[in-house]
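S.K.: What follows is a predicted protein model with its sequence.
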Amino acid sequence: MCRDYLAQLREDYSKITAKGFQVVVVAPSRGSFIKQFLEAFGPFPFPILGDPSRAAYRGMGHQTPPKWKLLAKVGVGLVTGKLKGMIPTDEKQKEIVMKSMKTQDVYIQGGTWLFAPDGTILWKHIDTSPEDHAKIDKVLEITDTLN
């Protein structure tokens, strides 16, 4: 789970829901790991659901890029200082991040989707890399055009 993106969603949650949208997060993890994540980084005003088999991720077109490519990006980010906050200083949070790197699919890329109440896809952004999350400002802008 990209904790920075979730923190931004938490921060702007009221702006999103004020426009009539709900936030639901799907993570490629088991419920037991999500519970640990929430204990360290929560609470969040929206549900975080697990997709440990990645069926929803794959069904919606999300990909797992080659691991070497993502590890190379992390290496460059660490050397250049662009990933300074990658490992939290809080011990409980650090433990969860380190555990996720060892036990979770941290390589699969997520995305942001907006659905109509009937399930019709209104807008989507599938991340192509860890830094390619849809910007919350862009999501809010899109919700303005849909209302």
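M.R.: Yep, it's here.
S.K.: C-alpha from now on. contacts and neighbour counts both.
M.R.: Noted.
S.K.: Where do the strands of this protein begin and end?
M.R.: 25-27, 48-50, 111-115, 121-126 (DSSP state E).
S.K.: The longest one: which residues count as buried?
M.R.: Residues of strand 121-126 classed as buried by neighbour count (16 or more other CA atoms under 10 Å): 125-126.
S.K.: Quick one: list the elements packing against that strand.
M.R.: Identification of packing neighbours for strand 121-126 by 3 or more CA pairs under 8 Å, 6 or more residues apart in numbering; DSSP states H and E yields strand 111-115.
S.K.: circling back to that earlier point, want to throw the strands of the chain into CSV with distance to Thr80?
M.R.: Listed next are these as CSV, based on distance: least, CA to CA, whole Å:
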stretch, distance to Thr80
strand 25-27, 29
strand 48-50, 32
strand 111-115, 26
strand 121-126, 26
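S.K.: can you map out the helices along this structure?
M.R.: Per DSSP state H, the chain carries helices over the ranges 3-11, 13-18, 31-41, 55-59, 67-80, 91-103, 136-146.
S.K.: Compare these and give me the one nearest Pro117.
M.R.: Closest to Pro117 of these is helix 136-146 (CA to CA; 12.5 Å).
S.K.: Counting by contacts, list what the closest one packs against.
M.R.: Partner elements for helix 136-146 (3+ CA pairs under 8 Å, 6+ apart): helix 13-18.
S.K.: now for the helix it packs on, which elements pack on it?
M.R.: With contacts taken as 3+ CA pairs under 8 Å, 6+ apart, helix 13-18 sits against helix 136-146.
S.K.: Please compare the first structure with the one that follows:
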Amino acid sequence: MADKKNENEKQMEEVNDLRISRTEKAEYNMDFSKIRDCVVYDAMGNKIRFGDIYKNQKTLIFFVRHFLDFIAKDYVEDLGAIPVEYLQEANVRLVVIGPAPYKFISDFKKETGYQYTLYCDPERELYQKLGLKYKVESVSLNASRHIKQNVLMGMIRNTWKIMRVQEWEGDIKQQGGTFILGPDEQMHYHHVDNNPVDHAPINEVLQAAGVQPVSFPRDPRVQEL
């Protein structure tokens, strides 16, 4: 009986450890001295100092994958669906940063319907200094609440655009991440993506920033009338 009790206790400890591993984020040390003077680019090719983005206001900063990735497109499409009044009420800014050349910013915004701020880090300097992962990994699309396309249609659209543009719009191995920074050098939230579908649930990020939730096609929420 004692052996059986010990075995049950061990199993419960393993379950608890699993729960903790799924809910707790790995420790992350933000070194602002390494990133504040890094440069990103706007659609006109103007250089923007990264530290100026979050200097005066709490800012949601989403680092996404390359612009040909249909998973990233679906995710940014949902970011674009966040009502501007929700952000204004919470005094929060929204910024997306991609690893593509800045000349692709305008087309990517048109394709996704995203109208907030979008910058590019084509040399991936920030991606590297923030410790965002660089690898390729097969994934299941069911792991994300923000992917609306199936694999076949997504790959067909990707292939068609590659043939049309004949140029990559970012490094396919580069993964993304999400941070809530500012004002000044404060970090309120972080999420480092392990793979293409491991992006932070948008409503989780909004909640961390004090922004009311949004109802998405695969993450419906009850809206107050």
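M.R.: Happy to help now that I have it. Treat the numbers as computed from the prediction; the structure is a model and nothing was measured.
S.K.: on that earlier part again, can you tell me which of the strands of structure 1 is nearest to Met98 of structure 1?
M.R.: Of all the strands of structure 1, strand 25-27 comes closest under CA to CA, at 16.8 Å.
S.K.: Next, the buried residues of the closest one.
M.R.: Neighbour-count burial for strand 25-27 of structure 1 flags 26-27 (criterion: 16+ other CA under 10 Å).
S.K.: Over which residues of structure 2 does that strand lie when aligned?
M.R.: The aligned range for strand 25-27 of structure 1 in structure 2 is 96-98, by TM-score structural alignment.
S.K.: how big's the offset between the matching stretch and structure 1?
M.R.: Stretch 96-98 of structure 2 differs from its equivalent in structure 1 by a mean of 0.8 Å after superposition (mean CA distance after the TM-score superposition for structure 1).
S.K.: Now do that stretch: everything it contacts.
M.R.: If you take CA atoms under 8 Å, 6 or more residues apart in numbering as the criterion, stretch 96-98 of structure 2 is touched by 61-67, 116-122, 170.
S.K.: Quick check: which of the strands of structure 1 is nearest to Thr143 of structure 1?
M.R.: Thr143 of structure 1 lies closest to strand 111-115 among the strands of structure 1, at 8.3 Å (CA to CA).
S.K.: Now do that closest one and helix 136-146, the angle between them.
M.R.: Angle of strand 111-115 of structure 1 versus helix 136-146, following axes from the mean of the first three to the mean of the last three CA atoms, to 10 degrees, is 20 degrees.
S.K.: Name the residues of strand 111-115 of structure 1 that come out as buried.
M.R.: Neighbour-count burial for strand 111-115 of structure 1 flags 111, 113-114 (criterion: 16+ other CA under 10 Å).
S.K.: from those residues, which single one is nearest Lys15 of structure 1?
M.R.: Lys15 of structure 1 lies nearest to Leu114 out of these, by CA to CA, at 14.7 Å.
S.K.: Quick one: residues contacting the residue mapped onto that closest one from structure 2.
M.R.: With TM-score structural alignment as the criterion, Leu114 of structure 1 lines up with Ile180 in structure 2. Each residue near Ile180 of structure 2 by CA under 8 Å, 6+ apart is listed here: 58-61, 187-190, 205, 209.
S.K.: can you tell me which of those stay in contact in structure 1?
M.R.: For the contacts of Ile180 of structure 2, the aligned pairs still in contact in structure 1 (both residues aligned by TM-score structural alignment, their matches' CA atoms under 8 Å) are 187-190.
S.K.: Wait, Val211 of structure 2 touches Arg93, no?
M.R.: No: contact status for Val211 of structure 2 versus Arg93: not in contact, 10.6 Å apart, counting by CA atoms under 8 Å.
S.K.: tell me which of the contacts of Ile180 of structure 2 is nearest to Leu130 of structure 2?
M.R.: The closest of these to Leu130 of structure 2 turns out to be His190 (CA to CA; 10.4 Å).
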